[in-house]
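Engineer: Task: produce atomic coordinates for the following.
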Amino acid sequence: MTQPGDAVTFRLGYVPGATPGKWARIWAERRPDVPLELVGASTDEVVDRIRAGTVDAGVVRLPIDRTGLHAIPLYTETTVVVAPKEHVLTAVDEAGLDDLADDVVLRPQDDTLPWPGDRPGRAAVYDPPTTAEAVELVAAGVGLLVLPQSLARLHHRRDLTHRPVADAPQSSVVLTWPDAENTELMEEFIGVVRGRTANSSRTPRREGPSPSAAATKRPSRRRTARRR
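Structural biologist: Got it, this is the predicted structure:
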C-alpha cells in the first residue's frame, strides 16, 4: 500500500500467458510521471494482492471470486492441445475432444480451463503441480496437454507443437480492480485497455494550454496599412 510521501506507481498484476507489454508502452507515453510496475503471479495471487492493496489492478483468468471487485472482459483465449511433433494429431489443422479419447491427457494442478464435467482422454497416474512441468512430461512422451494457447506459446519447445481444440472450454481473461470509486490512475488505465485515445480519456490532461487557448493569448499579427 502506498504511504504518504512514497513515489506514485501504478501496479498491475498479470497471470502467465498474459501480455500487458502493449498497455505498458502506451502508459509510458501518456503518463511518464507515473511508472507502471508489472507483477507476475497466478490468478489467486493477483486477486489476493488486489484485496490487500499491494497491486492496483490485475489481468486474470476467470473464474474468480468477484466479491468487492470490478471486472471487465478483455478477450477469450483459444484452447489448444500440446503434443510431440511426431504425434498423429499434427496431421490435422484442428482437433476435437473425441480425438483425445485414447490418449493420456495430463491434468496439472494449476489448470485454468473451466471444465464443465469429465476431462478428455485418460488420466495420468500423476498430476503435475504446474503447467510448466506438464509441458516437460509431454516432451518426455508421457501424454498430451490441453491449455490456453497463450500458455502453449509461453512454454514453447522446439520438439512440441499444438493444435486448436474446437469443442474444448475456453478461458476468459478480465481486468479486475477494487469495487470502489475509481482513482484517476485507474480511470487512465481503463482508458488504455479499452483503446481510448489520449484526447478521449476521462481523466484530466496535464499538458500545457490547449492550442485554442494559446491562440487567444498570442498578439494579433494583422498588418496595418502604412500611411504615406
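Engineer: only C-alpha atoms for contact and neighbour calcs from this point on.
Structural biologist: Noted.
Engineer: Can you give me the buried ones in the strand or helix carrying residue 44?
Structural biologist: Counting by DSSP states H and E, the element that carries residue 44 is helix 43-52. Of all the residues in helix 43-52, those buried under the rule 16 or more other CA atoms under 10 Å are 43, 45-47, 49-51.
Engineer: what comes into contact with the next helix or strand after that helix?
Structural biologist: Counting by DSSP H and E, the next helix or strand C-terminal to helix 43-52 is strand 57-61. Contact with strand 57-61 is made by 11-15, 18, 42-43, 46-47, 50, 112, 171-178, 186, as judged by CA atoms under 8 Å, 6 or more residues apart in numbering.
Engineer: Out of those, list just those in helices.
Structural biologist: Judged by DSSP state H, the subset of the contacts of strand 57-61 located in helices is 43, 46-47, 50, 186.
Engineer: now the other sequence, so there's something to compare against:
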Amino acid sequence: MAASGARDGRGGKKPQRGSGAPKGRSGGASKSAASKAGASRGKNPGTKSGKHAAARTGGAKKTAPAAPAAPRTALPAGPFRLGAIEGATPGKWIDVWKERMPGIPLDLVALDLGDQRAALTDGAVDAALVRLPIDRTGLQAIALYDEVPVVVCAADSHLTAADELTLADLAGEVVIVPEHPPLDVVVAGAVPPRFAPPATVGQAIETVAAGVGVVIVPMSLARLHHRKDIASRPLVDAPVSPVALAWPEGETPPLVEAFIGIVRGRTANSSR
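Structural biologist: From the prediction side, this is the model:
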C-alpha cells in the first residue's frame, strides 16, 4: 500500500514544496521590517509625521532681544577741584579717579587750616579734605578717618626716653600752639610760650627743633615736617584728629557725587 507522503531519512515528513517558511520565522521578519520602516519615517524631517512632531513641540524657541541699556548721564568736562589740608592723604582716591575718568582732570588744591572753610564757601574748590572741627554751616561732610596725636620735641629731649607719652608727662613743658592749631588740646600745668604763636605747624616745628618747647600735632604732620633734629612720641590720652570730606550744601554736583562714591568704596557700575 502506498504511503500517504514521502518521509525523510529520519522518518519525518518532508515539507511540501511551495508551503513557504515556517510561520514563526516569517512573522519575525515582518516585524523587523516594520520597525526599520518606522525608524526611517521618524528620522526623516521631510515626512508628514516629522512635520506633525515639530508642530507638537512648537519648534525651536526664539530668544527675545535684550532691552538696550539706559545711557549713563554724561559728566561735566571738569576739572574737579579737590582741596586738601596739610597732612591729608587723598592719593589712593585720586588714583581711582584717574583710572575711572581719565578724560576728566582732577586739580589738587593745597589748603591751610585757616582757609579750609572759606575755600568751600567761596567756591575756590568743589570739595575738600578738611580737618575737624569745622563750622559746618552751609556745608555737608562725611567722616573719613582719624589721626593719632603725637608730641614733637627736640631729638635730645628727655621726653624721648619713653615710647609714648601722656598729658601728665607734659606738665612743666613749654607747649607751643600754632596760630591755627590742628588739635585742640589743653595741657594742665604747661608753661605758655613767651612769644607769639607761629603762623603754621611747620614754623612751630622749626622752633621745637631749636630746643624751645614741644608741639602737639596729628601724626601725618609730624611725618610731613620730619627732620633729623626732632623726635615724636604718641600722646595716648589726647583726642584724635578727624579728617572729613566736605562740600557746599544744596544739590550735589555730578563730579562731587562721583568722588563721594570713590571715597565710600562704590564700584564703577554701582548706583548711588
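Engineer: re earlier: could you give the angle of the helix holding residue 44 of structure 1 to strand 57-61?
Structural biologist: Relative orientation of helix 43-52 of structure 1 versus strand 57-61 (axes from the mean of the first three to the mean of the last three CA atoms, to 10 degrees): 150 degrees.
Engineer: list the helices and strands helix 43-52 of structure 1 packs on?
Structural biologist: With contacts taken as 3 or more CA pairs under 8 Å, 6 or more residues apart in numbering; DSSP states H and E, helix 43-52 of structure 1 sits against strand 10-14, strand 57-61, strand 172-178.
Engineer: got these as JSON lines, with mean neighbour count and distance to residue 139 of structure 1 columns?
Structural biologist: Output for the helices and strands packed on helix 43-52 of structure 1, formatted as JSON lines (neighbours: other CA atoms under 10 Å; distance: least, CA to CA, whole Å):
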{"stretch": "strand 10-14", "mean neighbour count": "22", "distance to residue 139 of structure 1": "27"}
{"stretch": "strand 57-61", "mean neighbour count": "28", "distance to residue 139 of structure 1": "26"}
{"stretch": "strand 172-178", "mean neighbour count": "21", "distance to residue 139 of structure 1": "27"}
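Engineer: what does stretch 211-229 of structure 2 correspond to over in structure 1?
Structural biologist: Against structure 1, the aligned range for stretch 211-229 of structure 2 is residues 141-159 (TM-score structural alignment).
Engineer: Check what contacts the matching stretch and list those residues.
Structural biologist: For stretch 141-159 of structure 1, using CA under 8 Å, 6+ apart, the contacting residues are 16-18, 77-85, 103-107, 111-113, 124, 132, 134-135, 137-139, 162, 170-171.
Engineer: Stretch 71-78 of structure 1 too?
Structural biologist: Contact with stretch 71-78 of structure 1 is made by 148-150, 164, 170-177, as judged by CA under 8 Å, 6+ apart.
Engineer: so where in structure 2 does that stretch end up aligned?
Structural biologist: Under TM-score structural alignment, stretch 71-78 of structure 1 corresponds to residues 141-148 of structure 2.
Engineer: next one: the matching stretch to chain centre, how far?
Structural biologist: Put simply, stretch 141-148 of structure 2 sits 18 Å off its chain's centre (CA atoms, centre = their mean, to the nearest Å).
Engineer: next one: stretch 25-39 of structure 2
Structural biologist: What separates the centre of stretch 25-39 of structure 2 from the centre of its chain is 71 Å, taken as CA atoms, centre = their mean.
Engineer: follow-up on the earlier one: taking the contacts of stretch 141-159 of structure 1 one by one, which sit in strands?
Structural biologist: 79-84, 105-106, 162 (DSSP state E).
Engineer: Next, count neighbours for the equivalent of residue 103 of structure 2 over in structure 1.
Structural biologist: Here residue 103 of structure 2 is matched to residue 33 in structure 1, going by TM-score structural alignment. Neighbourhood size, residue 33 of structure 1 [other CA atoms under 10 Å]: 12.
Engineer: Residue 33 of structure 1 sits in which helix or strand?
Structural biologist: Counting by DSSP H and E, residue 33 of structure 1 is part of no helix or strand.
Engineer: Tell me how far it lies from residue 8 of structure 1.
Structural biologist: 8 Å (CA to CA, to the nearest Å).
Engineer: Just list the residues touching residue 100 of structure 2, thanks.
Structural biologist: Contacts for residue 100 of structure 2 (CA under 8 Å, 6+ apart) come out as residue 268.
Engineer: what's the spacing between it and residue 188 of structure 2?
Structural biologist: Using CA to CA, residue 100 of structure 2 is found at 50 Å from residue 188 of structure 2.
Engineer: what's the answer for residue 161 of structure 2, then?
Structural biologist: Here residue 161 of structure 2 is placed at a distance of 21 Å from residue 188 of structure 2 (CA to CA).
Engineer: can you give me the helices for structure 1?
Structural biologist: Ranges of helices within structure 1 are 21-30, 43-52, 131-139, 149-154, 184-193, 211-217, based on DSSP H.
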